[in-house]
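Trainee: test case, fold it:
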Amino acid sequence: MNQSVIFSDVQYWCDETQQVCFSAQLSGLLIECFISLPALEKISAQTIVDSHNALDVFTQYRFDIEELAENAIEDDRYDEQGRIVIF
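Mentor: Below is the predicted model:
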């Protein structure tokens, strides 16, 4: 695991995108990261029923999700707004 990517312990539900948002930091640069509900359901093999459930499931699978985000950061898979989105 790349020690230069640091993840915050903060996550929240984004109503606008219907995704869980979390952040990473790389060489002092803050990177917004998102995971979609379908991706979260696939990783967890659970059905997400609401935003509270999504956050709980995110917490349970945090390390797996952070690994996916770290790989995306290392591979420069940023969207047009400079964010990492896991679909």
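Trainee: only C-alpha atoms from now on, for both contacts and neighbour counts.
Mentor: Fine.
Trainee: what is the distance between the lengthiest strand in the chain and the centre of its chain?
Mentor: Longest strand of the chain, by residue count under DSSP state E: strand 5-14. Centroid separation for strand 5-14 versus its chain: 7 Å, with C-alpha atoms, centre = their mean, to the nearest Å.
Trainee: next: stretch 18-34.
Mentor: Remark: stretch 18-34 is offset 7 Å from the chain centroid, using C-alpha atoms, centre = their mean.
Trainee: one more: stretch 13-33?
Mentor: In terms of C-alpha atoms, centre = their mean, the centre of stretch 13-33 is found 7 Å from the chain centre.
Trainee: pull out the buried residues from that stretch.
Mentor: Within stretch 13-33, the residues that count as buried by 16 or more other C-alpha atoms under 10 Å are 13, 19-24, 26, 31-33.
Trainee: and this one, please, so the two structures can be compared:
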Amino acid sequence: MNQAVLFNDDIHYDVALSRLVFTAMVSGMIVPCVIAVPATLEEPLVHFRNHQFDYEMQAEELIEDESYSASGEIELTFL
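Mentor: The predicted structure follows:
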């Protein structure tokens, strides 16, 4: 894992937008990482915990590729 990217333990589910949000520290900056969640998923936080390592790896790759959205977020693919 690249030590320039550190993941915070701050996952939360945004009910209004149906997405999971966690943050990464990249060279001292906080970067929101978002995952659009299907409306049918009953336990989004449990899903994240079960796939946390995979989501963090995906986020790290996207950050290294500088694949930021127009709003400065990293948009992950739902697993």
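Trainee: about what we covered before: ok, average deviation of the longest strand of the first structure from the second structure?
Mentor: Using mean C-alpha distance after the TM-score superposition for the first structure, strand 5-14 of the first structure ends up 0.5 Å from its aligned counterpart in the second structure, as a mean over the superposed pairs.
Trainee: give me the outermost residue of the second structure relative to its centroid.
Mentor: Using C-alpha atoms, centre = their mean, the residue of the second structure lying farthest from its centre is T40. It sits 19.4 Å away.
Trainee: three-state assignment of that one?
Mentor: Here T40 of the second structure is recorded as coil under DSSP: H, G, I helix; E, B strand; the rest coil.
Trainee: from F53 of the second structure, how far out is it?
Mentor: Distance from T40 of the second structure to F53 of the second structure, counting by C-alpha to C-alpha, to the nearest Å: 23 Å.
Trainee: again, but for S71 of the second structure
Mentor: 24 Å.
Trainee: helices of the first structure, start to end?
Mentor: 37-44, 51-60, 62-74 (DSSP state H).
Trainee: what packs against the first one?
Mentor: In this structure, helix 37-44 of the first structure makes packing contacts with helix 51-60, judged by 3 or more C-alpha pairs under 8 Å, 6 or more residues apart in numbering; DSSP states H and E.
Trainee: right, I'll call it a day here.
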